[in-house]
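Colleague: Quick one: sequence plus predicted model below, questions after.
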Amino acid sequence: MASIYKRASKARYGPEESDDSDMTSDDTSSSSGTIRGDDDLDQVENLQPATPFSSSPPPSNQQAEAAEARKLKQMPTELRNRILMLTSRGVSFRHRHLLNDLSSLLPHSYQDTKLDTKSSNNYNSALNSLADLHSCNYVFFLEARKNAQDLYLWLAKAPNGPTIKFHVGNVHTMAELGFGGNVLKGGRGITVFDKSFDEELAVGGQENKALIREMLRGVFCVPSKGVRGLKPFVDRVVGIYGLDGKIWIRVYELREGSKDSAEDKLAAMDDTTSGVKLVEVGPRFVLTPIVIQEGSFGGPVIFENKMYVSPNMVRREARMKKQSKYTQRTFDKTDRTRKIRGLGLNTGAERKRRVVDDRALFG
């Protein structure tokens, strides 16, 4: 009867007007249902993967290095060029000043101490290791031979090559001849090649000129950015000329003319002049290519200059010529003595008295 009364009262008044016992039973059932629902939600949350947070944590050092490496890979090759410049033991003061002048003109270079090695066979491992240590991809190495009488330039692209060996001659440093030009330290320059280095003309056995052009361009062309201490000024011109099988290198300053000088006043009268003139800065030197190797300081020879004569051979010929002069002079002296003796005109020997001799006539 009680259960029938409860169902009738709920149907008549609704669930809001039910008695306390019904509220108690409903609360108990609802509380127990809530507990069961929480357990089910926990199980569902354990099954579903956690969603990532909207705010990402700060990147670690490895992530930053990886991002920097990706940026470097996206940069052009010219922007990552760096030159390792050093000399061997036994260089003279002129060779040392030449390297200092070139290092001051090229802000993307790193000048290292002298390389102390006895043989050229160690260049492959030593120089490539130094280039890798200082993050350089070009090696500009000056080697002195014969008590600093001969100077050779090894220009290589590390670590895979190629390598070009030059003979360096006619060296004049900045302070030696007193050049009138003056350039800003850390500035950039314009590298100019003459027509002999054009790719259209470097055919028919002259393909080595195109390779030499690319190697010299990587050394003397300063990147536009990515260099420490680089200033946004273009105030110099590096001229590279090919003549008589040699490479002539000159450095000039771009100088704007002043209105006070007489030369600039005369130049201003001519409409074709631009008011910019070139003043030589230095250094100046001449390169003679000897051999090109495929690898970095090693590998097979892909070019050899048949017209090159080593300075040691030139000195030997000079000595032989001097020796031939002495030999000819000695032979002439011996021949003259033999003729005098044959004619009986030797003053050291006693002459035979004749019949009409004074000593024979008058005693």
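Modeller: Perfect, thanks for sending it. Numbers count the residues shown, from 1 in each chain.

Colleague: drop to CA atoms for contacts and neighbour counts, all remaining ones
Modeller: Noted.

Colleague: what comes into contact with stretch 60-72?
Modeller: Contacts made with stretch 60-72 from outside it, assessed by C-alpha atoms under 8 Å, 6 or more residues apart in numbering, are listed as R80.

Colleague: chain center to that stretch, what's the gap?
Modeller: For stretch 60-72, the distance from its own C-alpha centre to the chain's C-alpha centre is 26 Å (C-alpha atoms, centre = their mean, to the nearest Å).

Colleague: hey, where'd the helices end up in this protein?
Modeller: Counting by DSSP state H, the chain forms helices over residues 2-13, 20-47, 61-74, 93-105, 123-133, 174-177, 208-220, 262-269, 311-343, 358-362, given from the N-terminal end onward.

Colleague: Show me the one of the ones you listed that comes nearest I190.
Modeller: Shortest distance between I190 and the helices of the chain, using C-alpha to C-alpha, is found for helix 208-220: 8.6 Å.

Colleague: take the one below as the second:
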Amino acid sequence: MTTEPAHATIEIGKGSERLSRKEGRERRRQGKMAAIKRKRRGGLAVQAKKPKRNEKDATPTAKRRDMAEEAEEEDRDRIPGPVCKGKWKNKERILIFSSRGINFRTRHLMQDLRMLMPHSKVCEMKNCNKCIYFEAKKKQDLYMWLSNSPHGPSAKFLVQNIHTLAELKMTGNCLRGSRPLLSFDPAFDELPHYALLKELLIQIFSTPRYHPKSQPFVDHVFTFAILDNRIWFRNFQIIEEDAALVEIGPRFVLNLIKIFQGSFGGPTLYENPHYQSPNMHRRIIRSITAAKYKEKQQVKDVQKLRKKEPKTILPHDPTADVFVTPAEEKPVEIQWVKPEPKVDLKARKKRIYKRQRKMKQKMNSGNTK
């Protein structure tokens, strides 16, 4: 039994050139990439096929002219292949992934973001220059990392109030893969940390120009508004008739925690002083409810002590009987005659009904005899 060596050779092409399997695979990959580039440059435009000339079966000049005219007519009616007007230079790739323990709402949010951004992928970190990472903690808190890899910066947010595309509230519908418009609140230009976040959001959520998976249409808007020290994300569809906006989804709120100089770490550039962790928020709510319960218990204890205290007897106030008027004394009357009993009409009707029923039964029995 023979075994094949690690670097086996095979023959490729017309010649007898011997290549290793790895080199053959590399050459096939380069051929596919070259074909894709030719398609992007408009290499699919079909040209008129010239008839092959054969010396033995040479056709007359008239027939050749007719064939050329037919080919020209076919070219006029045929739609040419897509021709790229420019070169895809901004090759942004977004990595969207999550940690373990996410719920169904977070999973749907990730799928919505992947569908809205055609340049997002699930691939290795070395092939991506931007990253969206969802981190779930305690199966109830969701954090989002926006990172520019490998040199940074990166920002960490707490995600709140998540609504996905599948909900019935989102009635809009836009073309998949179309280019979105990015609308930012004017407050993004007032503070330096918001200006940094604006540039990071533009690079992540905008579709690169001439991207092969994008469509040449603009029919929806991504809005980023700042309210209550949070960033509110909304997605609206542009209706062609009257240029009105209909919300599509998803929607969520980003509460900024920190901005780091590096990717997923490094020196802290900014820390939000208004941020309150979910654990602290739940702790405050529990303390408020506990304080209400303690207050009720204290009120009950005070009431019990008041009931146990001896009652103080106040002296009689002579002025309290000033306005009291004695009632007139009525003579005592003794009734010697027994009152007549009250007639019960219901019982009387029952007795009459029974009597009539007996009479009918007797009459019926006499007739039968």
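Modeller: Noted; the coordinates are in hand. Computed from a predicted structure; not experimentally measured.

Colleague: ok so, going back, adding distance to P162 of the first structure and mean neighbour count, write the helices of the first structure out as a markdown table.
Modeller: Shown next, in a markdown table, are these (distance: least, C-alpha to C-alpha, whole Å; neighbours: other C-alpha atoms under 10 Å):
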| stretch | distance to P162 of the first structure | mean neighbour count |
| --- | --- | --- |
| helix 2-13 | 99 | 11 |
| helix 20-47 | 60 | 11 |
| helix 61-74 | 22 | 11 |
| helix 93-105 | 22 | 17 |
| helix 123-133 | 12 | 16 |
| helix 174-177 | 30 | 14 |
| helix 208-220 | 9 | 18 |
| helix 262-269 | 46 | 13 |
| helix 311-343 | 25 | 11 |
| helix 358-362 | 92 | 9 |
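
Colleague: These: which one's closest to K146 of the first structure?
Modeller: When these are ranked by proximity to K146 of the first structure, the top entry is helix 311-343, at 8.5 Å, counting by C-alpha to C-alpha.

Colleague: In the second structure, which residues correspond to the closest one?
Modeller: On the second structure, the counterpart of helix 311-343 of the first structure by TM-score structural alignment is residues 278-310.

Colleague: go on, stretch 23-33 of the first structure?
Modeller: With TM-score structural alignment as the criterion, stretch 23-33 of the first structure doesn't align anywhere.

Colleague: quick one on the thing from earlier: got the helices of the first structure as a markdown table, with distance to Y152 of the first structure columns?
Modeller: Putting the helices of the first structure into a markdown table (distance: least, C-alpha to C-alpha, whole Å) gives the following:
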| stretch | distance to Y152 of the first structure |
| --- | --- |
| helix 2-13 | 112 |
| helix 20-47 | 73 |
| helix 61-74 | 33 |
| helix 93-105 | 10 |
| helix 123-133 | 14 |
| helix 174-177 | 20 |
| helix 208-220 | 15 |
| helix 262-269 | 41 |
| helix 311-343 | 11 |
| helix 358-362 | 77 |
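
Colleague: Which parts of the stretch 101-250 of the second structure are strands?
Modeller: Secondary structure of the stretch 101-250 of the second structure by DSSP state E, counting those that start in this stretch: the strands cover 120-121, 130-137, 141-148, 154-163, 178-184, 215-227, 230-238, 245-247.

Colleague: Dump the ones you listed into a markdown table; add mean neighbour count and distance to I10 of the second structure as well.
Modeller: A markdown table is the format used below for the strands of the stretch 101-250 of the second structure (neighbours: other C-alpha atoms under 10 Å; distance: least, C-alpha to C-alpha, whole Å):
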| stretch | mean neighbour count | distance to I10 of the second structure |
| --- | --- | --- |
| strand 120-121 | 20 | 35 |
| strand 130-137 | 20 | 41 |
| strand 141-148 | 22 | 44 |
| strand 154-163 | 20 | 49 |
| strand 178-184 | 18 | 45 |
| strand 215-227 | 17 | 42 |
| strand 230-238 | 21 | 54 |
| strand 245-247 | 17 | 58 |
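
Colleague: JSON lines please, covering those strands and showing distance to T9 of the second structure.
Modeller: Converted to JSON lines, these look like this (distance: least, C-alpha to C-alpha, whole Å):
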{"stretch": "strand 120-121", "distance to T9 of the second structure": "35"}
{"stretch": "strand 130-137", "distance to T9 of the second structure": "40"}
{"stretch": "strand 141-148", "distance to T9 of the second structure": "43"}
{"stretch": "strand 154-163", "distance to T9 of the second structure": "48"}
{"stretch": "strand 178-184", "distance to T9 of the second structure": "47"}
{"stretch": "strand 215-227", "distance to T9 of the second structure": "44"}
{"stretch": "strand 230-238", "distance to T9 of the second structure": "55"}
{"stretch": "strand 245-247", "distance to T9 of the second structure": "59"}
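
Colleague: V299 of the second structure is nearest to which of the ones you listed?
Modeller: V299 of the second structure lies closest to strand 141-148 among those, at 37.2 Å (C-alpha to C-alpha).

Colleague: thinking again about what came up before, so what's the gap between the match of helix 311-343 of the first structure and the chain middle?
Modeller: Computed by C-alpha atoms, centre = their mean, the chain-centroid distance of stretch 278-310 of the second structure equals 39 Å.

Colleague: one step back: to P278 of the second structure, which of the strands of the stretch 101-250 of the second structure lies closest?
Modeller: Between P278 of the second structure and the strands of the stretch 101-250 of the second structure, the tightest spacing by C-alpha to C-alpha is seen for strand 141-148, at 7.3 Å.

Colleague: rewinding a little: among the helices of the first structure, which comes closest to G298 of the first structure?
Modeller: Taking C-alpha to C-alpha, helix 123-133 is the member of these nearest to G298 of the first structure, at 6.5 Å.

Colleague: what angle separates the closest one from strand 150-157?
Modeller: Direction vectors for helix 123-133 of the first structure and strand 150-157, defined by axes from the mean of the first three to the mean of the last three C-alpha atoms, to 10 degrees, enclose an angle of 50 degrees.

Colleague: just checking, what packs against helix 123-133 of the first structure?
Modeller: strand 138-145 (3 or more C-alpha pairs under 8 Å, 6 or more residues apart in numbering; DSSP states H and E).

Colleague: Which residue numbers in the second structure does the strand it packs on align to?
Modeller: Using TM-score structural alignment, strand 138-145 of the first structure corresponds to residues 130-137 of the second structure.

Colleague: Mind listing residues that contact that stretch?
Modeller: Outside of stretch 130-137 of the second structure, the residues that reach it under the criterion C-alpha under 8 Å, 6+ apart are 92-102, 142-149, 204.
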